[in-house]
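[1] Sequence plus the predicted model coming up.
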Amino acid sequence: MAKVLREQGFRAVVYPNDHRPAHVHVIEAESEAVFDLHCPGGPPALRENYGFSRQDLRKIETILSRQITDICERWRAIHGAA
């Protein structure tokens, strides 16, 4: 797995052998969520949630939105295209 972002205790990762569409897994402690990126400009959208509160999900979406261009570039570097 490739870490593409770490902020406020959240870690966003991309798995090299993962499927499309472009997405990240956000992990923190025992919680995980999957956000589709909608590259190149977003907005990120929640696809799956395992344990995050609504407040945390809003915070994660804000973090991802601010960094969407860089995250999409990292996805392309790993997978070849968004």
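    Here it is on my side, so go on.
[2] going forward, measure contacts between C-alpha atoms and count neighbours the same way
    OK.
[3] Who are the contact partners of the closest residue to Leu64 other than its chain neighbours?
    Of all residues not flanking Leu64 in the chain, Pro44 sits nearest, at 6.7 Å (Cα to Cα, 6 or more residues apart in numbering). Neighbouring residues of Pro44 by Cα atoms under 8 Å, 6 or more residues apart in numbering: Phe35, Asp36, Leu37, His38, Glu61, Leu64, Ser65, Ile68.
[4] In addition, the following structure is provided for comparison:
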Amino acid sequence: MLSVEGYFVRIYLNDHLPSHVHVIKDDGECIINLVGKNGNPELREFYNLKAKEVAKAIAIVQENQQELINKWKTIHSG
């Protein structure tokens, strides 16, 4: 769906609420809710990523938040 500097952002077709993305880098992954308590993306969980990689993943989602929200709604609206 979205690829930035080796980070791959995915929305899965048969996924569940809350709206979120999976960000994959090498053998690591984090799951980021698209809208957290303050309206910004919010980290839910991560595996095999360093703190700076998690921060970069969150920044990528933040920069593309509205596009990702729109894509989630399109995929899961039917």
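    All right, it came through fine. Note that the coordinates shown come from a computational prediction; the quantities given were computed from them, not determined experimentally.
[5] Report the separation between the counterpart of the residue nearest to Leu64 of the first structure in the second structure and Val9 of the second structure.
    The equivalent of Pro44 of the first structure in the second structure is Pro41 (alignment by TM-score structural alignment). According to Cα to Cα, to the nearest Å, Pro41 of the second structure stands 13 Å off from Val9 of the second structure.
[6] name the element the alignment partner in the second structure of Ile63 of the first structure belongs to?
    Mapped onto the second structure by TM-score structural alignment, Ile63 of the first structure lines up with Ile60. Using DSSP states H and E, Ile60 of the second structure sits in helix 51-63.
[7] all helices for the first structure, in order.
    In the first structure, the helices defined using DSSP state H lie at 54-66, 68-79.
[8] Pull out the buried positions in the last one.
    In other words, helix 68-79 of the first structure. Ile68, Thr69, Ile71, Cys72, Glu73, Arg74, Trp75, Ile78, His79 (16 or more other Cα atoms under 10 Å).
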